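1. coords below, sequence missing:
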């Protein structure tokens, strides 16, 4: 089998109807949605499949999106696809941990429920995020440091796409300075908080006791940490890194390069949308990225077994 990396998107990929065909087709996928609903006392199926105004609220986005990614993962696993490595963007890191065999589905769902709640409550108002296109990350970092107020790099996604996060006025001022410095575009993001900035440090601290209660599992499959962009095999390192992840930058471009350097031959993005596939093309066009967001997409995985 080709050396495969399973990768999972983060918040922003969610959409109504995601995973419904997996629920209707695979018993293993159906069980994930049903169990998640029972564990959390929440209508997770309704949240994901039916029109509602909750799915874009962080408190619920994280539960719905992770449950969907795990339901799709279980269907992929029926095809005997064994990854060499896994990674996920922000909340997608929890799906990556599950795919690497380091956490159970139940623990992942329970923790992400608390994570979404704590992040939502940490900064209910006063924060913002913006995507910066076409400007070097070094220039972005310099402008952030020079801007009055708190503004930081939240995501280094791929060449030419960086996200900044922090106090709303500081993000606005930094965005203006970045446009003046040559950015092709600076777009404010429709989010409910300044995620992956130090304004969320309190949320990470609240999450720590929840992570300490997780029964982390031994496995031979490594995953790549968002926070330090390194392969993680030792389960003892996971909790402190996930605490930091809430309020520190997601180094996705570096995550991808770690996997490329270890010889990954194909990426498989599992979840709604094609966000990570888009990043992958800008990082290294030579390595294909298969996207799995519908049951029909599973046919693409047959080629991996050759």
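-> Perfect, I can see it now. Just so it is clear, the structure is predicted and the values come from calculations on it, not from any experiment.
2. C-alpha from now on. contacts and neighbour counts both.
-> Fine.
3. my read: residue 277 touches residue 287, true?
-> No: look at residue 277 against residue 287 with CA atoms under 8 Å: they stay out of range, at 10.3 Å.
4. so which of the two has more stuff around it?
-> Taking other CA atoms under 10 Å, residue 277 and residue 287 do not tie; residue 277 has more neighbours (19 against 14).
5. so what's the residue nearest to the more buried one when sequence neighbours are not counted up against?
-> Spatial nearest neighbour of residue 277, chain neighbours left out: residue 289 (5.6 Å); criterion: CA to CA, 6 or more residues apart in numbering. By CA atoms under 8 Å, 6 or more residues apart in numbering, the residues touching residue 289 are 266-269, 277, 280.
6. okay if I get the residues you listed as TSV plus secondary structure?
-> What follows is the contacts of residue 289, written out as TSV (DSSP: H, G, I helix; E, B strand; the rest coil):
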residue	secondary structure
266	strand
267	strand
268	strand
269	strand
277	helix
280	helix
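7. want to throw these into JSON lines with distance to residue 23?
-> As requested, those are exported to JSON lines (distance: CA to CA, whole Å):
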{"residue": "266", "distance to residue 23": "26"}
{"residue": "267", "distance to residue 23": "24"}
{"residue": "268", "distance to residue 23": "20"}
{"residue": "269", "distance to residue 23": "19"}
{"residue": "277", "distance to residue 23": "24"}
{"residue": "280", "distance to residue 23": "28"}
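8. take this one as well and set it beside the first:
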């Protein structure tokens, strides 16, 4: 596919939790039925979850469960990746947002698919436990500069920290309910366009997750981490990382560290990479990219038409 739309892609991006939606595997199963079925079969064997059924006909409530969401999103993204790779899809680099970091490591051959799924399954279970024990909340603050939100977190009553640097004017905060509510209220008073509580099962990427770091590290130690075979821009550091063992250390710290998506896209811009594809359910990352890089063109794989466009230039939806 040397002349396809896929040949023009600089960065393949993998979404995280929050991108799940009912029927999210339909596109990959329609466009690449044999490859996608094989991916889902392997995932079901590795996780002991009925992922095909969940990702085709599962309810919103089922897919919102953290222990199900995480393997479901990763498997859907890998199915799109493997299908496109069979047609000659060769981006210059990969990156993943939060959970999507693990998908990116699978794509870059740092982790075997089954190892990635085992890590993801354990990650989801542990995060769900934290959610049950501590509660917690997250909110997206839209329309204020990151530095303003950081100052609000520093002075708020309760525990609240920046969880996602999504764009220069979209910052996600995470912590206990009192802290998150306080920052959301202050952000509205300061002129934020929106301060939206997120429908998540726990307070991700904040110090509330520190209680599960040791257990998660034990899971990470069960698996081999190799050096990547394709450039990986880590959303944990916001830099290119090329050492497998460093990724092992980073995934442990990711539980309590913020997602640096703005920095990921700045690295892409420094390389003059402006053509991207979001592989997986939804189009959250596509929206963030356009907010960060006004000249970027972005494809998604959320529907069969969009997925087909990456292997058929006459149907290209890059824009």
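-> Structure received. For clarity, every value in this text was computed on a predicted model and none was experimentally measured.
9. care to give me the TM-score?
-> The TM-score (TM-score structural alignment, normalised by the length of the first structure) is 0.94; 304 aligned residues with a CA RMSD of 1.6 Å.
10. aligned partner of the residue nearest to residue 277 of the first structure in the second structure?
-> Here residue 289 of the first structure is matched to residue 298 in the second structure, going by TM-score structural alignment.
11. hmm, residue 184 of the second structure is touching residue 141, no?
-> Yes: when contacts are counted by CA under 8 Å, residue 184 of the second structure is listed as touching residue 141 (7.0 Å).
12. so what sits against both of these two?
-> When contacts are counted by CA under 8 Å, 6+ apart, residue 184 of the second structure and residue 141 have 195-196 as shared neighbours.
13. what segments of the stretch 151-300 of the first structure are strands?
-> Here the stretch 151-300 of the first structure has its strands, by DSSP state E, counting those that start in this stretch, at 151-158, 161-167, 185-188, 223-224, 231-232, 266-270, 289-292.
14. mind checking which of the ones you listed is nearest residue 251 of the first structure?
-> Closest approach to residue 251 of the first structure among those (CA to CA): strand 151-158, 5.2 Å.
15. compute the inter-axis angle for that closest one and strand 161-167.
-> Orientation check (axes from the mean of the first three to the mean of the last three CA atoms, to 10 degrees): strand 151-158 of the first structure against strand 161-167 gives 160 degrees.
16. how about strand 151-158 of the first structure, which residues of the second structure does it hit?
-> Counting by TM-score structural alignment, strand 151-158 of the first structure corresponds to residues 160-167.
17. could you pull out the buried residues of the matching stretch?
-> 160-167 (16 or more other CA atoms under 10 Å).
18. which single one of those is nearest to residue 14 of the second structure?
-> Proximity of these to residue 14 of the second structure (CA to CA) peaks at residue 166, which lies at 14.0 Å.
19. the closest one and residue 145 touch, don't they?
-> No: the criterion here is CA under 8 Å, and residue 166 of the second structure misses it with residue 145 at 11.1 Å.
20. with adjacent residues omitted, what lies nearest to the equivalent of residue 145 of the second structure over in the first structure?
-> Here residue 145 of the second structure is matched to residue 136 in the first structure, going by TM-score structural alignment. With sequence-adjacent residues excluded and distances taken as CA to CA, 6+ apart, residue 136 of the first structure is closest to residue 160, at 6.7 Å.
21. would you mind measuring from that neighbour to residue 52 of the first structure?
-> Per CA to CA, to the nearest Å, residue 160 of the first structure is found 34 Å from residue 52 of the first structure.
22. before we move on, the earlier item: which of the strands of the stretch 151-300 of the first structure sits most buried?
-> strand 223-224 (a mean of 28; mean count of other CA atoms under 10 Å).
23. now it on the second structure. Mean distance?
-> Mean deviation of strand 223-224 of the first structure relative to the second structure after superposition (mean CA distance after the TM-score superposition for the first structure): 1.2 Å.
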